[in-house]
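Novice: sequence? don't have it. structure:
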């Protein structure tokens, strides 16, 4: 029951992320904010989401995971009310500073981190990657549905849906059983299970993973989907219809790749699946601007998306598997927080991307940085033993 509620909560939340990714900028502009102030609010939203994810995950096992998530759900409703009714910049700033507004459809706030820790708590180790695959599959489809809904329903309806989602989230989390909380007996049993692992204190396993994931996220900021669409428009002169088909196909392949990742991980291991699916996808990324025709460029990009997201469920399962249970909430908090934190500087990266879009420099840079990330991840973590 708890696993199903976590999946439902993920779907409800990411549905609203998809809605906000379409309507938020227009909503703020219609309230009289300049493009600069809209950019400021987006940056604050991402930074606040990262900070709250990192901070609340550190105290969740003392306060209670369910308690933190219920409060965060209610904060979502408060953010929706402020976005709907506030017109001045200070109140809108408060709305995004609560850490539950996602301008990019990426995970923000404590939700993802604590949900991942809870899934790891209640799902057996051998089924964990498959559970994370379903978790991400639901989230990806919900974002797509939310974006589609934003083109159908009125803005008032969408804001009401966003506010209602916070109450639904609180209800889902209130319905979770006590098994999602950290068991008091676990720390002693696991404390010395694998002395060969990287140190748990100082700049240990969690911090190294977080740093590496930050490098990956930073490189990803060079080739966000909006830039990919812009580059295809400049290079091949395609219109919005073709771009929509291109990105729909890319996201569809990425979503179904989550299920394939679970099967590969069961056979070859989590780290091997993470690295040896991500590595060729980054080579393909660097090849996209070298393609002479639109069909070839689309085919290479689609093939890249069919591989590039396989590391998402495996990365989450791996993070949960290399730390003891009492470290899972903290590990998920830091590794989740680094991604919106890195995205917060995406306006700077976007400037570089636009200036050099014609000959594809961002594709080369992103591919190269991500390849270095893959090789470093494998070298550093290959000796680390899983705790499960």
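Specialist: Great, that's in hand. Note that the structure is predicted; figures quoted are calculated from it, not measured. Residues are numbered from 1 along each chain as shown.

Novice: only C-alpha atoms for contact and neighbour calcs from this point on.
Specialist: Will do.

Novice: quick one: the closest residue to residue 363 other than its chain neighbours from residue 51, how far?
Specialist: Closest residue to residue 363 apart from its sequence neighbours, by CA to CA, 6 or more residues apart in numbering: residue 286 at 5.1 Å. Plainly put, residue 286 is 32 Å away from residue 51 if you go by CA to CA, to the nearest Å.

Novice: Residue 43 now?
Specialist: Taken as CA to CA, the span from residue 43 to residue 51 is 12 Å.

Novice: do you know how far residue 227 is from residue 238?
Specialist: Distance of residue 227 to residue 238, computed by CA to CA: 14 Å.

Novice: related to what we said a few turns ago, moving along the chain from whichever strand or helix holds the residue nearest to residue 363, name the first helix or strand you hit.
Specialist: Mapping residue 286 onto the secondary structure by DSSP states H and E places it in helix 270-287. With elements assigned by DSSP H and E, the helix or strand that comes after helix 270-287 is helix 294-308.

Novice: OK, contacts around the residue nearest to residue 363?
Specialist: 363-368 (CA atoms under 8 Å, 6 or more residues apart in numbering).

Novice: Likewise for residue 146?
Specialist: Residue 146 touches 14-19, counting by CA under 8 Å, 6+ apart.

Novice: Dump those residues to a markdown table, plus neighbour count and secondary structure.
Specialist: Listed next are those as a markdown table, based on neighbours: other CA atoms under 10 Å; DSSP: H, G, I helix; E, B strand; the rest coil:
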| residue | neighbour count | secondary structure |
| --- | --- | --- |
| 14 | 25 | helix |
| 15 | 27 | helix |
| 16 | 28 | helix |
| 17 | 28 | helix |
| 18 | 27 | helix |
| 19 | 28 | helix |
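
Novice: Figure out how far stretch 167-174 is from the centre of its chain.
Specialist: 21 Å (CA atoms, centre = their mean, to the nearest Å).

Novice: nope, stretch 350-363 is what I was after
Specialist: 23 Å.

Novice: which residues touch that stretch?
Specialist: 221-223, 227, 231, 234-235, 285-289.

Novice: Quick check: the farthest pair among those residues?
Specialist: 221 and 235 (20.0 Å; CA to CA).

Novice: For these two, indicate the residue with more neighbours.
Specialist: Higher neighbour count among residue 221 and residue 235: residue 221, with 23 against 16, using other CA atoms under 10 Å.

Novice: And here is the other one:
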């Protein structure tokens, strides 16, 4: 979900001000960037697949919890925790892709992965807009759908690659 739509939802649901939201999203994006530095340590301890999926799954569960937060403070805490975990998978995913694809095809595989993510990101505003109607928006339907899709992605990758040699430490 875009920052604009998420900001609107926080303003509608919790009466968050623009000043509060500016600080929240500054902190969220800073955490997102800093958290990626933990990926190498996680890969060395758990392996590429776990480093991709564990933080991503935890981030999706936190995303699903946000609509149930009773206060702005608790919702922001969940969002910040989610952001701290949500992109740890990026370096591990890039390394995993390089490990499972023959060297001659790595550039093409990296391009296809980027294109697939870009298409998914471009479709999400349309899907979120559809879910931003009436009572659905107050229930946090876009957040719940996004979390469900992410969890489905994690489970699918785990099932497909759990026995791959590079998935282990």
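Specialist: Thanks, I have the structure now. Since this is a predicted model, take the numbers as computed values, not measurements.

Novice: TM-score of the superposition?
Specialist: Here the TM-score for the pair of chains, by TM-score structural alignment, normalised by the length of structure 2, is 0.91; 164 aligned residues with a CA RMSD of 1.3 Å.

Novice: Stretch 139-157 of structure 2 maps to which residues in structure 1?
Specialist: Stretch 139-157 of structure 2 corresponds to residues 359-377 in structure 1, going by TM-score structural alignment.

Novice: Over to stretch 7-25 of structure 2?
Specialist: Using TM-score structural alignment, stretch 7-25 of structure 2 corresponds to residues 229-247 of structure 1.

Novice: Can you list the buried residues in that stretch?
Specialist: 229-233, 235, 243, 246-247 (16 or more other CA atoms under 10 Å).

Novice: number of nearby residues for residue 32 of structure 2?
Specialist: Residue 32 of structure 2: 20 neighbours (other CA under 10 Å).

Novice: what helix or strand is it on?
Specialist: helix 18-35.

Novice: what's the mean distance for that helix versus structure 1?
Specialist: In the superposition with structure 1, the aligned residues lie an average of 0.7 Å away from helix 18-35 of structure 2, counting by mean CA distance after the TM-score superposition for structure 1.

Novice: next structured bit after that helix?
Specialist: Assigned by DSSP H and E, the successor of helix 18-35 of structure 2 is helix 39-46.

Novice: Mind reading off the mean deviation between that next one and structure 1?
Specialist: Mean deviation of helix 39-46 of structure 2 from its aligned counterpart in structure 1 after superposition (mean CA distance after the TM-score superposition for structure 1): 1.2 Å.

Novice: Check stretch 145-160 of structure 2 too.
Specialist: Averaged out, stretch 145-160 of structure 2 is 0.9 Å away (mean CA distance after the TM-score superposition for structure 1).

Novice: who touches that stretch?
Specialist: 1, 49, 53, 56-57, 60-61, 63-64.

Novice: Repeat that for stretch 72-87 of structure 2.
Specialist: Counting by CA under 8 Å, 6+ apart, 10, 14, 16, 24, 27-29, 31-36, 55-56, 58-60, 62-63, 65-67, 69 sit against stretch 72-87 of structure 2.

Novice: That one maps to which residues in structure 1?
Specialist: The aligned range for stretch 72-87 of structure 2 is 294-309, by TM-score structural alignment.

Novice: Pull out the buried residues from the matching stretch.
Specialist: Quick answer for stretch 294-309 of structure 1 (16+ other CA under 10 Å): 297-298, 300-309.

Novice: repeat for stretch 122-129 of structure 2
Specialist: Buried residues in stretch 122-129 of structure 2 (16+ other CA under 10 Å): 125, 128.

Novice: Now it on structure 1. Mean distance?
Specialist: Counting by mean CA distance after the TM-score superposition for structure 1, stretch 122-129 of structure 2 comes out at 2.6 Å.

Novice: What lines up with residue 96 of structure 2 in structure 1?
Specialist: Residue 96 of structure 2 maps onto residue 318 in structure 1, by TM-score structural alignment.

Novice: sorry, back to before: please list the members of the contacts of residue 286 of structure 1 that lie in helices.
Specialist: Residues of the contacts of residue 286 of structure 1 located in helices (DSSP state H): 363-368.

Novice: and of those, the nearest to residue 37 of structure 1?
Specialist: residue 366 (28.2 Å).

Novice: What ranges does the stretch 51-200 of structure 1 have for its strands?
Specialist: Using DSSP state E, counting those that start in this stretch, no strands are found in the stretch 51-200 of structure 1.

Novice: What sits closest to residue 243 of structure 1 if chain neighbours are left out?
Specialist: Using CA to CA, 6+ apart, the closest residue to residue 243 of structure 1 is residue 229 (6.0 Å).

Novice: surely that neighbour meets residue 242?
Specialist: No - if you go by CA atoms under 8 Å, residue 229 of structure 1 and residue 242 don't touch, sitting 9.5 Å apart.

Novice: Point to the residue nearest the middle of structure 2.
Specialist: residue 86 (4.1 Å; CA atoms, centre = their mean).

Novice: Only the buried residues of stretch 137-148 of structure 1, if you could.
Specialist: For stretch 137-148 of structure 1, by 16+ other CA under 10 Å, it's 137-147.

Novice: got the contact list for whatever residue of structure 2 lines up with residue 273 of structure 1?
Specialist: Aligning on TM-score structural alignment places residue 273 of structure 1 opposite residue 51 in structure 2. Contacts for residue 51 of structure 2 were tallied using CA under 8 Å, 6+ apart; they are 39, 42-43, 88-89, 92.
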